[in-house]
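Novice: any chance you could fold what I've pasted below:
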Amino acid sequence: MKAYLFPGQGSQFVGMGKNLYKNSDFAKKLFRLSEEILGFKMTSIMFEGPMDQLKKTKYTQLAVYIYSVIKAKILMNFNPDMVAGHSLGEFSALAAIDVFSFEDGLILVNERASMMQKICESVHGGMAVVFGLEDHIIEDFCKRDKGIIVPSNYNSPGQLVISGEMAALKRVCFSLKKIGAKILTLPVHGAFHSPIMEPAKKKLKIFVEKFSFKDSKCSIYHNVTSTPIKKCNDIKKNLIEQLTSPVKWKQSIKNMILDGAISFTEVGPGNILQNLMKKISIN
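Specialist: This is a model prediction of the structure:
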């Protein structure tokens, strides 16, 4: 069975999409349609940068979504048996398999990104990758801290992202280093997939309900549950819950393998998910 994976924030780079724009009339059409809907030159930010602008949440999410969906639409023999998207990547995956249109997905992602950006600007939060410890140890340190700090991305064995208030993040990271963990602080200004995103979740719920979704034609393994879902109402529910719930990525990949996936293709900028895939499949 064929599985396709769609990346999220962190996979962006200046120049992304330029070759697609030059070499495909269909891609060019969708890039131009994106700019008509958004009302600004998204291609300039994607193609030329600067990186400081591209890495802002409100632009990053749009850039990765546009690139990933266009790439899926022009892929030869794109007929997945199952798909999964990492955080924002779920929106890309759903547009690629026509649960909603490219245009509706773009509007949804733009709203989601804007909501998250506002919270990033109002709450001093952050995220860090913890390497080399068992999940339950990291979970326990987060539970014991007095602030808001939670596991947010179960990326692969030995790699778990934590997210929360900056003060709590610093405390927990300091404690984890003392017992041998390696820490990589992520260059983001928000605490994604944590309770800090609750205001955005409430607003997104109202916004999502305005859109028409279709049942999925193939299984989509959602971040929130790590299990296959096809019904449109379940898809909507999980997209909303995802904002404050951890991304169960390694669990999703393991379930896809158990359910018969033998080939995995990453559809998006970079190869972050392929690198995680190697670590997950070995363990």
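
Novice: switch to C-alpha atoms for all contacts and neighbour counts from now on
Specialist: OK.

Novice: quick one: the strands in the stretch 1-150 of the chain?
Specialist: 2-6, 82-85, 125-131, 149-156 (DSSP state E, counting those that start in this stretch).

Novice: how near is the residue of the chain most remote from its centre to H222?
Specialist: Distance from the C-alpha centroid of the chain peaks at K178, with 30.2 Å (C-alpha atoms, centre = their mean). Here the distance between K178 and H222 works out to 34 Å (C-alpha to C-alpha, to the nearest Å).

Novice: with N275 instead?
Specialist: In terms of C-alpha to C-alpha, N275 sits 20 Å off from H222.

Novice: returning to what we had before: and the strands of the stretch 1-150 of the chain as JSON lines, adding mean neighbour count and distance to N238?
Specialist: Shown next, in JSON lines, are those (neighbours: other C-alpha atoms under 10 Å; distance: least, C-alpha to C-alpha, whole Å):
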{"stretch": "strand 2-6", "mean neighbour count": "23", "distance to N238": "16"}
{"stretch": "strand 82-85", "mean neighbour count": "27", "distance to N238": "12"}
{"stretch": "strand 125-131", "mean neighbour count": "24", "distance to N238": "22"}
{"stretch": "strand 149-156", "mean neighbour count": "25", "distance to N238": "15"}
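
Novice: okay, those in a markdown table with distance to G268 next?
Specialist: Below are those laid out as a markdown table (distance: least, C-alpha to C-alpha, whole Å):
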| stretch | distance to G268 |
| --- | --- |
| strand 2-6 | 6 |
| strand 82-85 | 10 |
| strand 125-131 | 22 |
| strand 149-156 | 17 |
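
Novice: for M166, which of the ones you listed is the nearest?
Specialist: With C-alpha to C-alpha as the measure, strand 125-131 is the member of the strands of the stretch 1-150 of the chain nearest M166 (4.6 Å).

Novice: which residues does the residue nearest to L5 when sequence neighbours are not counted contact?
Specialist: Counting by C-alpha to C-alpha, 6 or more residues apart in numbering, L5 lies nearest to E266, which is 4.7 Å off, once chain neighbours are set aside. Applying C-alpha atoms under 8 Å, 6 or more residues apart in numbering to E266 gives the contacts 4-7, 273-274.

Novice: sorry, back to before: how close does the residue farthest from the centre of the chain sit to I138?
Specialist: Distance of K178 to I138, given as C-alpha to C-alpha: 12 Å.

Novice: now the other sequence, so there's something to compare against:
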Amino acid sequence: MSKTAFIYPGQGAQKAGMGADFYERSETARAIFDQAGEKLGLDMKALCFEENEKLDLTEYTQAALVTTCLAMTRVAKERGLKPDITAGLSLGEYSAIAAAGGMDDLDAVRLVRKRGILMQNTVPAGEGGMCAVMGMEASKIEEVLEEMDGEEAGNVTVANYNCPGQIVITGKTSAVEAAAERLKAAGAKRAMMLNVSGPFHSPLLVPAGEELAKELETVTLHPLDIPYVTNVTAEKVEDIGVTRELLTKQVSSPVRWMQSMEAMIREGVDIFVEIGPGKTLAGFMKKISRDVKVYNIAVWEDVEKVAQELQ
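Specialist: Below you'll find the model as predicted:
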């Protein structure tokens, strides 16, 4: 029997104008944007819909992207689209948990606003960085990182297992740069430093996770309507009781996206609906498995197209 997953992108998918057509055409979407803006004291419409410099700053990006994804999700559900399971890449995990019924939309937005501020401010600017490594197996990358010595030893780790041939490393800037050179020498096709404001999903962000844990205690979590798959272990979560601990660890742990998608496919998921701006996750899925169908809901017209296909 066919199973459907809703999947949500992480930071980097944001773009000016995202969700504007949903705001114009749906009272449900409009309420989410307006209430999120009111809750955070932000002009969410200006942040998401207009060209501005704030949208690419972590402390604003996270709340803007989750607000947009959840507004799109509510519209998709109204149209009759229902997932059997959810997952989200890094930041997207908050959308996945809310879509699975484990968290109220506005609590998800409030949490990621705090998360974004903590992630941006925990490590001083310039001291941490990330690098995308292309064309090398994860096991080989791990081997090269384990062989790092001197000041670089232990200061660079894997941040994201995105898909075969695309792994992201993270850590102290000097260590990441040194690792990039070693990886290229070891056969990586490319090792490209990323334009990010910190060493995300690095042990350097453990203090951010500890602060986020305090914020998580203020949120009411609900029994899940459906399972979600966590980035931390790439395993299905059915007990909401473990979610606070997982989200605390997630800030400083590798994102096991490739492993998460493989786990969902083993569970029988054969339809993936990416909800949010862009098609990043669809691109990853082409390299993870060609045996599943992937749909995108990024603009208003997509909802009707996907609904007609799947109902």
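
Novice: please state their TM-score.
Specialist: TM-score for the superposed chains, counting by TM-score structural alignment, normalised by the length of the first structure: 0.96, backed by 282 aligned residues with a C-alpha RMSD of 1.4 Å.

Novice: returning to what we had before: aligned partner of the residue farthest from the centre of the first structure in the second structure?
Specialist: Taking TM-score structural alignment for the superposition, K178 of the first structure sits opposite A185 in the second structure.

Novice: could you do P151 of the first structure as well?
Specialist: Using TM-score structural alignment as the criterion, P151 of the first structure maps onto V158 of the second structure.

Novice: quick check: which element contains the residue lying closest to that match once chain neighbours are set aside?
Specialist: Nearest non-adjacent residue to V158 of the second structure, counting by C-alpha to C-alpha, 6+ apart: I169, 4.3 Å away. Taking DSSP states H and E as the definition, I169 of the second structure sits inside strand 166-172.

Novice: what's the mean gap between that strand and the aligned bit of the first structure?
Specialist: Its aligned residues in the first structure lie a mean 0.6 Å from strand 166-172 of the second structure after superposition (mean C-alpha distance after the TM-score superposition for the first structure).

Novice: what's the counterpart of the residue nearest to V158 of the second structure in the first structure?
Specialist: When the first structure is aligned by TM-score structural alignment, I169 of the second structure is paired with I162.

Novice: tally of neighbours for its match?
Specialist: A count of nearby residues for I162 of the first structure, using other C-alpha atoms under 10 Å, gives 28.

Novice: so it is in contact with P151, correct?
Specialist: Yes: the pair I162 of the first structure / P151 is scored as a contact, 4.3 Å apart, by C-alpha atoms under 8 Å.

Novice: checking the alignment partner in the first structure of N195 of the second structure next. Helix, strand or coil?
Specialist: Under the alignment (TM-score structural alignment), N195 of the second structure maps onto P187 of the first structure. What DSSP: H, G, I helix; E, B strand; the rest coil gives for P187 of the first structure is coil.

Novice: how far away is P187 of the first structure from T57 of the first structure?
Specialist: Counting by C-alpha to C-alpha - P187 of the first structure and T57 of the first structure are separated by 11 Å.

Novice: could you do E134 of the first structure as well?
Specialist: Relative to T57 of the first structure, E134 of the first structure is positioned 30 Å away (C-alpha to C-alpha).

Novice: now do the contacts for K177 of the first structure.
Specialist: Applying C-alpha under 8 Å, 6+ apart to K177 of the first structure gives the contacts I183.

Novice: now it: which helix or strand?
Specialist: Secondary-structure assignment from DSSP H and E places K177 of the first structure in helix 166-178.

Novice: and stretch 262-277 of the second structure, what's buried?
Specialist: 263-265, 269-277 (16 or more other C-alpha atoms under 10 Å).

Novice: burial measure for the corresponding residue of the second structure for E209 of the first structure, as a count.
Specialist: Residue pairing (TM-score structural alignment): E209 of the first structure is matched to E217 of the second structure. Counted with other C-alpha under 10 Å, residues neighbouring E217 of the second structure total 10.

Novice: leaving out sequence neighbours, find the closest residue to E217 of the second structure.
Specialist: R244 is the one closest to E217 of the second structure (C-alpha to C-alpha, 6+ apart), at 7.7 Å.

Novice: ok, now S212 of the first structure?
Specialist: Distances taken as C-alpha to C-alpha, 6+ apart place F100 nearest to S212 of the first structure, at 7.0 Å, with adjacent residues excluded.

Novice: secondary structure class of M192 of the second structure, three-state.
Specialist: For M192 of the second structure, the assignment made with three-state DSSP gives strand.

Novice: and the gap between it and V176 of the second structure?
Specialist: 10 Å.

Novice: got any residues that touch both of these two?
Specialist: By C-alpha under 8 Å, 6+ apart, M192 of the second structure and V176 have these common neighbours: C131.

Novice: quick one, which of those two is more surrounded?
Specialist: Set side by side, M192 of the second structure and V176 give different neighbour counts by other C-alpha under 10 Å, the larger being at V176 (25 against 14).

Novice: show me what contacts that one?
Specialist: 129-131, 155-156, 169-170.

Novice: repeat the analysis, applying 10 Å as the threshold.
Specialist: V176 of the second structure makes contact with 128-131, 145, 152, 155-157, 169-170, 182, 191, 193, 199, according to C-alpha atoms under 10 Å, 6 or more residues apart in numbering.

Novice: go on, L176 of the first structure?
Specialist: Counted by C-alpha under 10 Å, 6+ apart, L176 of the first structure has contacts 130-131, 133, 137-138, 141, 170, 182-183.

Novice: then L42 of the second structure?
Specialist: So L42 of the second structure contacts 34, 36, 60, 63-64 (C-alpha under 10 Å, 6+ apart).

Novice: between those, which sits nearest K15 of the second structure?
Specialist: A64 (9.8 Å).

Novice: can you count the residues close to that closest one?
Specialist: 30.

Novice: assess the claim that it and A36 are in contact.
Specialist: Yes: between A64 of the second structure and A36 there is a contact at 9.0 Å, judged by C-alpha atoms under 10 Å.

Novice: which neighbours do these two share?
Specialist: The contact sets of A64 of the second structure and A36 overlap at 42, 44-45, 109 (C-alpha under 10 Å, 6+ apart).

Novice: closest one to K77 of the second structure out of these, please.
Specialist: Taking the shared contacts of A64 and A36 of the second structure together and measuring to K77 of the second structure by C-alpha to C-alpha, the closest member is V109, at 18.9 Å.
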